[in-house]
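>>> Provided below for reference: sequence and predicted model.
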Amino acid sequence: MKDFKKIFGSIVYHSGNILLAIIMLYPIIWLLSSSFKANGEVFINAHQLIPDTFHFENYRNGWAGFGNTTFATFFKNSIVITAISTLGYIFSCSVVAFALVRTEFKFKKFWFATVMLSMMLPKQVLLVPQYILFHKFNWINTFSPLVVPPFFAGPSSAFFIFLIMQFIRGIPKELDEAATIDGCGTFKLFIYIIAPLIKPALVTVGIFAVYWQWQDFVGPLLYLNKPELYPVSLALKLFSDPSTVTNWSNMFAMSALSLVPVILIFFVFQKYIVEGISSQGLKG
């Protein structure tokens, strides 16, 4: 009887997980299916996941882009923006977290509270003052508004800082004392002792930063007006033309391709995501 209950419970558990997985994956499956349909069939046969005819030319036509700008340019722009800003978040957030946990300075509690309160500040509140500031810097139509703020713990950094702080708090302070006795200053302590031990947290921050920057739409929409500077997230809207007919099949084809980099990153670094969120650093 106990074996039957155990087997039945296992079946229910796995069946429920499979059902939830199908529900969550259905939008992606529908997107892939629509990317192979003719433009007129996308919504007429929306319920049909397997197209009657696979139109592979949707990917070729979509990749051709607009005018003289292909999607290779858009992907390159996205990679440049995402890579530089991710490095900025990793550097600035780790330095700020180390300072808040391992160093002493005036008004430390005040600055920590300020960082935490910034998590409750709506991002939309910052759009106008940031735009005015960047406009005065002559940064409009450049990547600077998108890649420079992360190097100074810009917006959305509070979560990353808090995550890294939790890791650093789990590292025994005896390591700091031993390193100081051996002649390590604050900079060397961070570079040679703390940074290697918080690698899972840094990788987790990098992965989340990649996801957020890759899909960012509002930032590029505000600061970039030249199509040759558009990232993929902004270039996809060019398929939509309210005055004529939206090319849904090509849009879905390029949307499917835009998922490939983030999916690959997830599968390569998924163990760091789990470790970075669940672990609290070294255990005594």
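In hand now; what should we look at?
>>> going forward, measure contacts and count neighbours with C-alpha atoms only.
Fine.
>>> Distance check, Glu174 against Ile194.
12 Å (Cα to Cα, to the nearest Å).
>>> One more: Thr103?
As judged by Cα to Cα, Thr103 and Ile194 stand 13 Å apart.
>>> now Pro227
From Pro227 across to Ile194, the span is 42 Å (Cα to Cα).
>>> Over to Pro231?
Pro231 is 35 Å from Ile194, by Cα to Cα.
>>> next up, a second structure to put side by side with the first:
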Amino acid sequence: MALNSNREAMIRQLILVLLTAFMLYPLIWLFASSLKEGSQVFVSAHSIYPKGWHFENYINGWKGFGGITFTTFFTNTFIVVLASTIGSVVSSTFIAYGFTRIKFAWRNVWFVCMLLTMMLPFEVIMIPQYIMFNWFGWINTYWPLILPTFFGVPFFVFLIMQFIRTIPYEMDEAARIDGCNRFSIFYRIIVPLVVPAMMTSAIFSFYWRWDDFMGPLIYLSKPSKYTLALALKMFSDPESVTDWGNLFAMSVLSLLPVIIIFFSFQKYIVEGISTSGLKG
């Protein structure tokens, strides 16, 4: 019996190792290709091990193009990502608190309307938004990428609402007896208890904004304002020879913040999604 149990455990572990290798292979191939000579990337694409270690790909790639280095592109990306992440988390928490703790006219109707916006493809609102931001004079600025997040993100609102609903109303009533108003209850009682949901929202927002390509492509036209997604695309030139070594080297560096964020805050993802708030 014990032998069969050990055999099943070994089989499960073997399957997990194979699946892990299968999932990590693209990243391993990307890193190995970043150390190859650009002209040899696809010639020896079947081989992971580089024939020559070309670390200069990282130095040459960091120089960028048009006199603009990747220091500028990373800085631009961090500005957009951090500002939009703060805006989306803070505003979504306020909205979630209003939907769950404040009674107002047509609350359920407005909640349904908010959920319906989650079903709209970006292509439906892309042109109206561009016309509106162009009328504001915000084209070629970061405002179209940042400002909308300060009005809440429906998915984050829904996620935080589910977490707030696990917090007993008795805590609000006790806080009112102690003289707290709605805002005091919000930042003294609610916010400390929904930190896991807020962190989960922040992590998702960071991922989505870091990988966003369509937004910067629509609103940004000056290379000095490009984010990483656009800068990496500029390395690929279909009309000339693309330096794949430099492109893959910068792609590897662009993954580092995402990987660091994931391994640093992965526990919050589980806690936030499970909505394991305080049970009453």
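Ah, there it is. Not measured: the values here are computed from a predicted model.
>>> Superposing both, give me the TM-score.
Overlay of the two chains. TM-score (TM-score structural alignment, normalised by the length of structure 2): 0.98; 280 aligned residues with a Cα RMSD of 0.8 Å.
>>> which of Pro231 and Ile194 of structure 1 has more neighbours?
For Pro231 of structure 1 and Ile194, the more surrounded residue by other Cα atoms under 10 Å is Pro231, and the numbers stand at 27 against 19.
>>> In structure 2, what sits opposite the more buried one in the alignment?
Counting by TM-score structural alignment, Pro231 of structure 1 corresponds to Thr227 in structure 2.
>>> Could you measure from that match over to Phe74 of structure 2?
Look at Thr227 of structure 2 and Phe74 of structure 2: by Cα to Cα, they are 7 Å apart.
>>> again, but for Asp172 of structure 2
Distance from Asp172 of structure 2 to Phe74 of structure 2, by Cα to Cα: 43 Å.
>>> more crowded one of those two?
A count of neighbours by other Cα under 10 Å puts Asp172 above the other of Asp172 of structure 2 and Phe74, at 20 against 17.
>>> pretty sure the more buried one is touching Ile185, no?
Yes - using Cα atoms under 8 Å, Asp172 of structure 2 is in contact with Ile185, at 6.5 Å.
>>> Burial check on the counterpart of Leu253 of structure 2 in structure 1, number of neighbours?
Under the alignment (TM-score structural alignment), Leu253 of structure 2 pairs with Leu257 of structure 1. Using other Cα under 10 Å, Leu257 of structure 1 has 16 neighbouring residues.
>>> tell me the secondary structure for Leu257 of structure 1?
Under DSSP: H, G, I helix; E, B strand; the rest coil, the three-state class of Leu257 of structure 1 is helix.
>>> So the spatially most central residue of structure 1: helix, strand or coil?
In structure 1, the centroid-proximal residue (Cα atoms, centre = their mean) is Tyr211; its distance is 1.7 Å. Assigned by three-state DSSP, the conformation of Tyr211 of structure 1 is helix.
>>> Not counting sequence-adjacent ones, nearest residue to it?
Excluding its sequence neighbours, the residue lying closest to Tyr211 of structure 1 (Cα to Cα, 6 or more residues apart in numbering) is Val262, at 6.7 Å.
>>> for stretch 221-230 of structure 2, which positions count as buried?
Buried residues in stretch 221-230 of structure 2, counted by 16 or more other Cα atoms under 10 Å: Pro223, Lys225, Tyr226, Thr227, Leu228, Ala229, Leu230.
>>> neighbours around Asp182 of structure 1, how many?
Neighbours of Asp182 of structure 1 (other Cα under 10 Å): 9.
>>> Quick one: map it onto structure 2.
Correspondence of Asp182 of structure 1 to structure 2, assessed by TM-score structural alignment: Asp178.
>>> Check Gln215 of structure 1 too.
By TM-score structural alignment, Gln215 of structure 1 lines up with Asp211.
>>> Tell me how many other residues crowd its match.
Counted with other Cα under 10 Å, Asp211 of structure 2 comes out at 17.
>>> Leaving out the residues flanking it, which one is nearest to it?
Ala229 (6.5 Å).
>>> Surely the one you found touches Met214?
No - at 9.0 Å, Ala229 of structure 2 does not count as touching Met214 under the criterion of Cα under 8 Å.
>>> Can you tell me how far Thr277 of structure 1 is from Gly206 of structure 1?
One thing to correct before we go on: residue 277 of structure 1 is Ile, not Thr. Where Gly206 of structure 1 is concerned, Ile277 of structure 1 sits at a distance of 13 Å (Cα to Cα).
>>> Over to Arg169 of structure 1?
Per Cα to Cα, Arg169 of structure 1 is found 20 Å from Gly206 of structure 1.
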